[in-house]
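S.K.: Please work out how this folds:
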Amino acid sequence: MARKKKKKHHDEHMDESWLIPYADLMTLLLALFIVLFAMSSVDAVKFQQLSKAFNDIFTSGTGVMDFSSPMETNGRSDSQNETMIQSKGEVRKALGEKDYKELSAMQERVNEYIEKSDIKDKLGTSLTGEGLMISIRDNVLFGSGSADVLPRDRQVAKEIAALLVMDPPRSIVISGHTDNVPISNSQFNSNWDLSVMRAVNFMKVVLENPALSPEWFSAKGYGEFKPIASNKTAEGKSKNRRVEILITPRTQLNK
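M.R.: The predicted model follows:
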């Protein structure tokens, strides 16, 4: 009896057209991970500040137009930079409505002086929950390694003093800051010493204004320990060498 030939069953040809969109999808995912990795190398501090700002906008009802613009600081901080970014809503809440309005008006006066004197690269302002900050680059007031206010800049110090006349008065804190380059000479053993004396000597010039009382003022020196920029570049070091004037909320005057 003849054997029946078994039919060979050939595997059906598998449709591989699905591999093309799959490969495209994998390529897109790879590109996405590359982008996410690149974003992760962005300055972590600035990313956190930006994240906080957006969170405040979407959770507290603060409008986008209420968010403080870097232009309003007149070049103070990349900061402050370098400093915690706060929305106008946060600052208003921290200061209280009355203090916020008064300090905002004072900031406008100082900014007008900066514009008129064309010294935006030397002075800047920022309004935070701690009060109104006026930052002055050290090359405006002092020579390298010196704590004596330059004769050519005494007039600038006096004009700033006139802007600090308020009725009723506020507590004002003047602080000195340096970069991280060590100093050791016949006058100063450290950057701390230099920063303290710069704050004190600037305050003395300010207090030559008879309308200002010493009881409203205090002086501090932070040396290199409160930078607003990186000390790895000459530009950053220049920003860190500064004198700051903090005009506090009126409620702190009697504390």
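S.K.: going forward, measure contacts between C-alpha atoms and count neighbours the same way
M.R.: Fine.
S.K.: Hmm, Val243 and Ile136 touching each other?
M.R.: Yes - counting by CA atoms under 8 Å, Val243 is a contact partner of Ile136 at 5.2 Å.
S.K.: And the helices in the stretch 101-250 of the chain?
M.R.: Using DSSP state H, counting those that start in this stretch, the helices found in the stretch 101-250 of the chain span residues 138-141, 154-163, 191-206, 234-240.
S.K.: who does the third one touch, helix- and strand-wise?
M.R.: Spelled out, that is helix 191-206. Helix 191-206 is packed against helix 154-163, strand 172-177, strand 217-221, with contacts defined by 3 or more CA pairs under 8 Å, 6 or more residues apart in numbering; DSSP states H and E.
S.K.: Check which helices and strands the longest one sits against.
M.R.: Other helices and strands packing on helix 154-163, by 3+ CA pairs under 8 Å, 6+ apart, are helix 191-206.
S.K.: repeat for the last one
M.R.: Using 3+ CA pairs under 8 Å, 6+ apart as the contact test, the elements touching strand 217-221 are strand 172-177, helix 191-206.
S.K.: One more, so I can put them side by side:
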Amino acid sequence: MTATAVLRAEWIKITTLRGTVWSLACVFLVTAGFGILASTAQGGAENLDGDFDPLFSVLTGVGPGQIAAIVFGTLAVSSEYQSGLIRATLAAVPRRGLLYAAKLAHVAGLTLAVGLPTTLLSFLAGGAALGDRALGLGDDGALLGVVGGAGYLTLMALLAAGLAAVLRSGVAVLGILIPFVLVVSMVLGVGSSAGVADYLPDRAGQQVLFADPPTDVPPLAGLGVTALWAGAAVLAGWWTLRRRDA
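M.R.: Prediction:
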């Protein structure tokens, strides 16, 4: 099969599975919903504590939204292993590198395509709720936060897709990643291990969501750290796909 044919086949698979479609929709709904709700609550408050960050307040939905992105990246790869369809797929596309690249291209492209309008909507609607406390797109760090937030969601989806290719089980991937981003980073971020936690994929990448980052890791460097984690997972998935039988 040609590269175009493989891309088309993978597009049909991803866009016709209910799990992938709904998880991708949840990236939009959860990210925008939480961001607007949080901004509305803070916009109506008379006093705010010293930790208030006008950029993070409108993009705070990226945190829960990453769970949907992780689910999407996981299902996009693991569903074929669970159904046994991977055997027919590898018979039709023996060039495993091409097959893997097509899957990842759709995971990254679709997540970014949904993530960009989602973070922009969160920024604009959340900013309207914040009123005078809001930032404009021209303010320092604002545009980087909007674009970087979408990039962060994309990287987390790729991280999940790479792990799914290694573990071949959606349950195993979700059982590792979701507790990791919800619990492990938070626990490690307290006390003497806080410096190490700053370089975990979720904590590092989320620095781009702040106008005044709470750690010493610069926003772009933090996003680069997340990209390295995602790249390592993708490479591990490629090696596993090439070396193991279906």
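S.K.: May I have the TM-score of the superposed chains?
M.R.: Between these two chains, after superposing, the TM-score reads 0.30 (TM-score structural alignment, normalised by the length of the second structure); 102 aligned residues with a CA RMSD of 4.5 Å.
S.K.: before we move on, the earlier item: Lys93 of the first structure is nearest to which of the helices and strands packed on helix 191-206 of the first structure?
M.R.: With CA to CA as the measure, strand 172-177 is the member of those nearest Lys93 of the first structure (20.7 Å).
S.K.: Next, the angle helix 191-206 makes with that closest one.
M.R.: 140 degrees (axes from the mean of the first three to the mean of the last three CA atoms, to 10 degrees).
S.K.: any chance of the helices and strands packed on helix 191-206 of the first structure in CSV, plus mean neighbour count and distance to Leu36 of the first structure?
M.R.: As requested, those are exported to CSV (neighbours: other CA atoms under 10 Å; distance: least, CA to CA, whole Å):
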stretch, mean neighbour count, distance to Leu36 of the first structure
helix 154-163, 16, 47
strand 172-177, 25, 37
strand 217-221, 19, 42
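S.K.: so which of those comes closest to Asn55 of the first structure?
M.R.: Going by CA to CA, the one of these nearest Asn55 of the first structure is strand 172-177, 31.8 Å.
S.K.: angle of that closest one against strand 217-221?
M.R.: Using the same axes, to 10 degrees: strand 172-177 of the first structure against strand 217-221 is 20 degrees.
S.K.: now the helices and strands packed on helix 191-206 of the first structure as JSON lines including distance to Ile34 of the first structure?
M.R.: Shown next, in JSON lines, are those (distance: least, CA to CA, whole Å):
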{"stretch": "helix 154-163", "distance to Ile34 of the first structure": "50"}
{"stretch": "strand 172-177", "distance to Ile34 of the first structure": "40"}
{"stretch": "strand 217-221", "distance to Ile34 of the first structure": "45"}
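S.K.: wait, which of the helices of the stretch 101-250 of the first structure is closest to Ala53 of the first structure?
M.R.: Between Ala53 of the first structure and these, the shortest separation by CA to CA is 24.4 Å, and it involves helix 234-240.
S.K.: Surely Val200 of the first structure and Ala219 touch.
M.R.: Yes - assessed by CA under 8 Å, Val200 of the first structure is found in contact with Ala219 at 5.8 Å.
S.K.: could I get the helices of the stretch 101-250 of the first structure as TSV with distance to Gln80 of the first structure?
M.R.: Below are the helices of the stretch 101-250 of the first structure laid out as TSV (distance: least, CA to CA, whole Å):
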stretch	distance to Gln80 of the first structure
helix 138-141	16
helix 154-163	21
helix 191-206	19
helix 234-240	10
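S.K.: out of the ones you listed, nearest to Tyr100 of the first structure?
M.R.: helix 154-163 (17.2 Å).
S.K.: mind listing the strands for the first structure?
M.R.: Taking DSSP state E, the strands of the first structure run over residues 123-128, 131-137, 172-177, 217-221, 242-247.
S.K.: got the angle between the third one and strand 242-247?
M.R.: Right, the one you point to is strand 172-177 of the first structure. 160 degrees.
S.K.: Report the spatially nearest residue to the most centrally placed residue in the second structure, omitting neighbours in sequence.
M.R.: The C-alpha lying nearest the average C-alpha coordinate of the second structure belongs to Leu153 (CA atoms, centre = their mean; 2.4 Å). Setting aside the residues directly before and after it, Leu153 of the second structure is nearest to Gln66 in space (CA to CA, 6 or more residues apart in numbering), at 5.7 Å.
S.K.: And the contacts of the helix or strand where the one you found lies?
M.R.: Under the criterion of DSSP states H and E, Gln66 of the second structure resides in helix 62-83. For helix 62-83 of the second structure, the external contacting residues (CA atoms under 8 Å, 6 or more residues apart in numbering) are 14, 19-21, 23-24, 26-28, 30-31, 34-35, 86, 103, 107, 111, 119, 149, 153-154, 156-161, 163-165, 168-170, 173-174, 177-178, 246.
S.K.: for the second structure, what spans make up the strands?
M.R.: Using DSSP E, strands in the second structure do not occur.
S.K.: all helices of it, in order?
M.R.: 3-16, 18-43, 54-59, 62-83, 85-92, 96-130, 142-167, 170-179, 185-188, 194-197, 201-205, 219-243 (DSSP state H).
S.K.: which of the helices and strands packed on strand 217-221 of the first structure is buried the deepest?
M.R.: strand 172-177 (a mean of 25; mean count of other CA atoms under 10 Å).
S.K.: relative to strand 131-137, how tilted is that strand?
M.R.: Using the same axes, to 10 degrees: strand 172-177 of the first structure against strand 131-137 is 40 degrees.
S.K.: among the helices of the second structure, which is the most enclosed?
M.R.: helix 54-59 (a mean of 28).
S.K.: Of the helices of the stretch 101-250 of the first structure, which is nearest Gly131 of the first structure?
M.R.: Comparing the helices of the stretch 101-250 of the first structure by CA to CA, helix 154-163 comes nearest, at 15.2 Å.
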